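Novice: Take a look and give me a structure for this.
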Amino acid sequence: MDDVLIIGGSFAGLAGALQLGRARRKVTVLDTGLPRNRFAHHSHGLLGHDHKPPLDILAEARQQLARYPTIRLVNARAESVSGAIDDFNVLTGDGQNFGARRLILSYGVADQMPDVPGFAESWGTSIVPCPYCDGFEVAGQHWGLLWSGPQSHNQARLFLDWTDKLTVFADGHDIRPDIQADLARRKIPVVDGRITEIAHHKGHIATVNLDTGRNDAVDILFAHPRNKPSASLHESLGLATVDTPVGIALKVDERRQTSMPGIYAAGDLTTPFLPSVTQASSQGAMAGIFAQQSMLV
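Specialist: As a prediction, this is how the structure comes out:
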């Protein structure tokens, strides 16, 4: 039996495994090899790895983990979880069984692309969610913001730190008059109409096309599509969740423990509205440390 079994081997999961391996705890990481940011050409803001392809960073991390004899990386998808603290059992899609005293859930989320031609093809190239991840590289260029709700107001104000050329696409949303007035005061135009197509060339936006017949050219479009957890294990376990502007997230306490004793969570699964490699790595490390400390006798 493992001390800890980690479900999800991207930045949060591997960071947790590193802490546990260094504590000489026996840990297995189950991973499908489909991280959320696999569509991004570069990852930004991670100290020591700025502007590196995220898949290259993960490959290097796995190589570094190989020197710890108590860490095992397994390419498999967890299909079910049963048991309780000190005696969890995980069954994978290929029929393997794993037992562990503690679990860390770090299987992340999957973004749900809207049914707009060209959107999915441009995702990660010229349609992105995070200014801290990609804003510096396109600072001063013409940005677009796809309105998704009241939270978009703060995003519009935030973006002005990177550019003074910002267009808001209402996309059928009713924007409150006071917010519209504030956007006008900031000289941020609001374009009405629903987006019908993202005209692009190999993922690079040419124009944002609207059902009003208007076509607007932007250099980059910031959007926050809905997302959902990449697996449903939390549902079968009955773990508590919280609603966020883009979907549900697992509820964790200050020690990153979920509502079920012995199960911890980290990464986008707990904060899907703040996609950040730095944050995921930090949360994963803390989940590993707290899981280790919970086993002290």
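Novice: hey, let's count contacts and neighbours off CA atoms from now on
Specialist: OK.
Novice: Can you report how many residues lie near the closest residue to Gly288 other than its chain neighbours?
Specialist: Nearest residue to Gly288, sequence neighbours excluded (Cα to Cα, 6 or more residues apart in numbering): Gly16, at 4.3 Å. Using other Cα atoms under 10 Å, Gly16 has 31 neighbouring residues.
Novice: and for comparison, fold this next one:
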Amino acid sequence: MQYDVIVIGGSYAGMAATLQLIRARRTVLVIDAGERRNRFASHSHGFLGQDGVAPGEIVANARRQLEAYPTLTWLEGRAEAVTGQLDEFTVTTSNGGSHRARRILVATGVADQLPAVDGLAERWGKSVFHCPYCHGYELDQGRIGILGASQISIHQAELLTDWGDVTLLVNGAAELSQEARSALERRGVTIEDATIDRIDGHADVAMADGRLLRFTGLFAATRSSPASPFAEAMGCALEETPMGMQIRTDAENKTSVAGVFACGDVARAPHSVSLAVGNGAMAGVHIHRSLLWPEPVASTQVEGRNR
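Specialist: Predicted coordinates:
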């Protein structure tokens, strides 16, 4: 069969878009590899109505609600290639399946490139975070360490002073002008210029000079990029943001390829569950309207592969 829409990525943004489409009685296939960006976190915060709920529980409940609609098909798997053009796309999956659709929505999310600090990856989402609005409150105004990753770390250190006693661990990752140092000091930020050796315990930072700095929690400004490369392979233009690369979209969630839309973290910054859900819901509305009132466009043939 030919679906109205194939949604690639069944996390928060993809599901929010899907809900709008199936409530409009459109046929939707969701292809999901089950790799949510916040899968490492035990609880989700800052999402109205779901504050403090485990991410896996939020996703499972949302999927149950979607599956109550008869026009939804959910496929657990990975999209491997997208080919075709407006109204005639084909998506092949890792199990060799082939599926056709009039529209494509890319909602794969992003992958985080973590700072190269020993012990960080094992604590990501548990005691090392990236979003103060999602995790700052639970630190109860304790000692917060900012792991230097880029110039964004300076902004992150200033911002987090509303959540606790902040130390910026520069670690050679950012250049601090005297003006930046003065601004940080005015905000009460302690600046630590020594090199980090590793992270131990819950959130203890072992310095190269032998000192051990203990923190309630740590934050790191990661750099992100689309979790799967097939959007770029299809010809979707990317753009650089302070947080990394994302798919370029317009106000209607359209990419540079006719009939291909994108939403959530892969297409919008800043990133959070709430913002992904809102953007996904709007993407669903825009896709539905494109099916009702298609715009005349030049034919665009798409070829691409995803690992």
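Novice: that older thread, can you find the partner of the residue nearest to Gly288 of structure 1 in structure 2?
Specialist: With the correspondence set by TM-score structural alignment, Gly16 of structure 1 lines up against Ala17 in structure 2.
Novice: just to revisit the earlier point, am I right that the residue nearest to Gly288 of structure 1 sits in a helix?
Specialist: Yes: Gly16 of structure 1 sits within a helix when classified using DSSP: H, G, I helix; E, B strand; the rest coil.
Novice: In structure 2, where's the longest strand?
Specialist: Looking across structure 2 with DSSP state E, the single longest strand is strand 98-106.
Novice: helices and strands around it, which ones?
Specialist: strand 2-8, strand 88-93, strand 260-262 (3 or more Cα pairs under 8 Å, 6 or more residues apart in numbering; DSSP states H and E).
Novice: As a markdown table, the ones you listed with mean neighbour count and distance to Ala227 of structure 2 would be great.
Specialist: Shown next, in a markdown table, are these (neighbours: other Cα atoms under 10 Å; distance: least, Cα to Cα, whole Å):
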| stretch | mean neighbour count | distance to Ala227 of structure 2 |
| --- | --- | --- |
| strand 2-8 | 24 | 11 |
| strand 88-93 | 20 | 16 |
| strand 260-262 | 28 | 13 |
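Novice: how about the ones you listed, which one is nearest Ala68 of structure 2?
Specialist: Checking those against Ala68 of structure 2 by Cα to Cα gives strand 2-8 as the closest, at 17.4 Å.
Novice: before we move on, back to that, my guess is the match of Gly16 of structure 1 contacts Gly280, does it?
Specialist: Yes: using Cα atoms under 8 Å, Ala17 of structure 2 makes contact with Gly280 at a distance of 4.6 Å.
Novice: and the residue nearest the centre of structure 2, which of the three is it?
Specialist: Structure 2 has Asp265 as the residue nearest its centroid, 3.7 Å off, counting by Cα atoms, centre = their mean. Three-state call for Asp265 of structure 2 (three-state DSSP): helix.
Novice: Name the nearest residue to it, sequence neighbours excluded.
Specialist: Nearest to Asp265 of structure 2 is Gly109, by Cα to Cα, 6+ apart, at 5.1 Å.
Novice: who's in contact with the one you found?
Specialist: Neighbouring residues of Gly109 of structure 2 by Cα atoms under 8 Å, 6 or more residues apart in numbering: Gly9, Arg36, Arg37, Pro226, Ala227, Gly264, Asp265, Val266.
Novice: Put together CSV for those, with distance to His130 of structure 2 on each row.
Specialist: Formatted as CSV, the contacts of Gly109 of structure 2 follow (distance: Cα to Cα, whole Å):
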residue, distance to His130 of structure 2
Gly9, 22
Arg36, 15
Arg37, 12
Pro226, 17
Ala227, 17
Gly264, 17
Asp265, 14
Val266, 16
